[in-house]
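J.: Quick one: sequence plus predicted model below, questions after.
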Amino acid sequence: MTEQYSIDRIQTDWKEIADELAKGNPVELLGTDKRIGILVSSDDDKRLAASQASPFREESFWDGYRAFRQKADSSAIDPDDDLFANVRDPSPGREVNW
C-alpha cells in the first residue's frame, strides 16, 4: 500500500518518507485538494526508466535527421514546384540612416 503524506508536513515527515523509500515503497504527496506527485525509490526509478524509451536519450543531430527522412513522405514534394517562390518579401525593407 502506498503511504500518503501531506505536502504541508513534508519537513516534519521527511524521515518517515525516506524510510518508506528505502523499503522500496512508493510515497504519495498530497496537496490541499489533490495528489501532486509520487516519490519512488532509486531502484524503482531505474526499473521504470529501463522499461520505457527515455525522452532524453542522447541522439546526434544526424541520427535525428536520418530518422526524420525515413518517416517523412518525400513523394508528397513535387521537385518541379518552386517551393520557395513566394517566401521572400519583395519590398525594399526599412530605411537605414548611416
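T.: Received, thanks. Just so we're clear, the structure is a prediction, and the values are computed from it rather than from any experiment. Numbering: from 1, shown residues only.
J.: For the rest of this, base every contact and every neighbour count on C-alpha atoms.
T.: Noted.
J.: Strands along this protein, start to end?
T.: 3-6, 27-30, 35-39 (DSSP state E).
J.: Below is structure B, check it against A:
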Amino acid sequence: MLNQYSTQQLCEQFPEVLQQVERGSSIEITKEGKSVAIILSTEEYHRLISRQSSFWQALEKFRQHTNLEELEIDSDVFEGVRDSTPGREVIW
C-alpha cells in the first residue's frame, strides 16, 4: 500500500517524505481528497520506463508469441493493411 500525503502535509513534511522515497517507498499525493501524483524513487522510475517498447517491438513480440493458426486466423490477415499510397500532396 502506498503512503499517502496531502499537498499540505507534503509541504510540511517533505524531508521525511523524501527519506521514505529513498528507502524505496512510493508516496501518493492528494489534493482535496483526490490523488494527483505519485512520488517514486529514480530506480523504480527507470525500472518502469525500461519496460516500455516501441510499436514495432510490440508488433514483433505479438507475431512471435501468437499462433494465428491456433486462433483460426489466416496468416495473410495483415496483408494489405498498410496503405501503400504516397499520401496527400503538401503545398509549401
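T.: Received the coordinates, thanks. Remember, predicted model here, so these are calculated numbers, not experimental data.
J.: TM-score for the pair, please.
T.: Superposed pair, TM-score by TM-score structural alignment, normalised by the length of the second structure: 0.58. Supporting alignment: 64 aligned residues with a C-alpha RMSD of 2.7 Å.
J.: Can you say which of the strands of the first structure is packed in most?
T.: Among the strands of the first structure, strand 27-30 has the highest mean neighbour count (mean count of other C-alpha atoms under 10 Å), at a mean of 19.
J.: can you give me how far it is from the chain middle?
T.: 22 Å (C-alpha atoms, centre = their mean, to the nearest Å).
J.: before we move on, what about stretch 5-23 of the second structure?
T.: Counting by C-alpha atoms, centre = their mean, stretch 5-23 of the second structure comes out at 24 Å from the chain centroid.
J.: quick revisit: can you list the strands of the first structure in TSV and add distance to D73 of the first structure?
T.: Shown next, in TSV, are the strands of the first structure (distance: least, C-alpha to C-alpha, whole Å):
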stretch	distance to D73 of the first structure
strand 3-6	49
strand 27-30	45
strand 35-39	40
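J.: And those: which comes nearest G64 of the first structure?
T.: strand 35-39 (32.1 Å; C-alpha to C-alpha).
J.: and the closest one, what other elements does it pack with?
T.: On a contact count with 3 or more C-alpha pairs under 8 Å, 6 or more residues apart in numbering; DSSP states H and E, strand 35-39 of the first structure meets strand 27-30.
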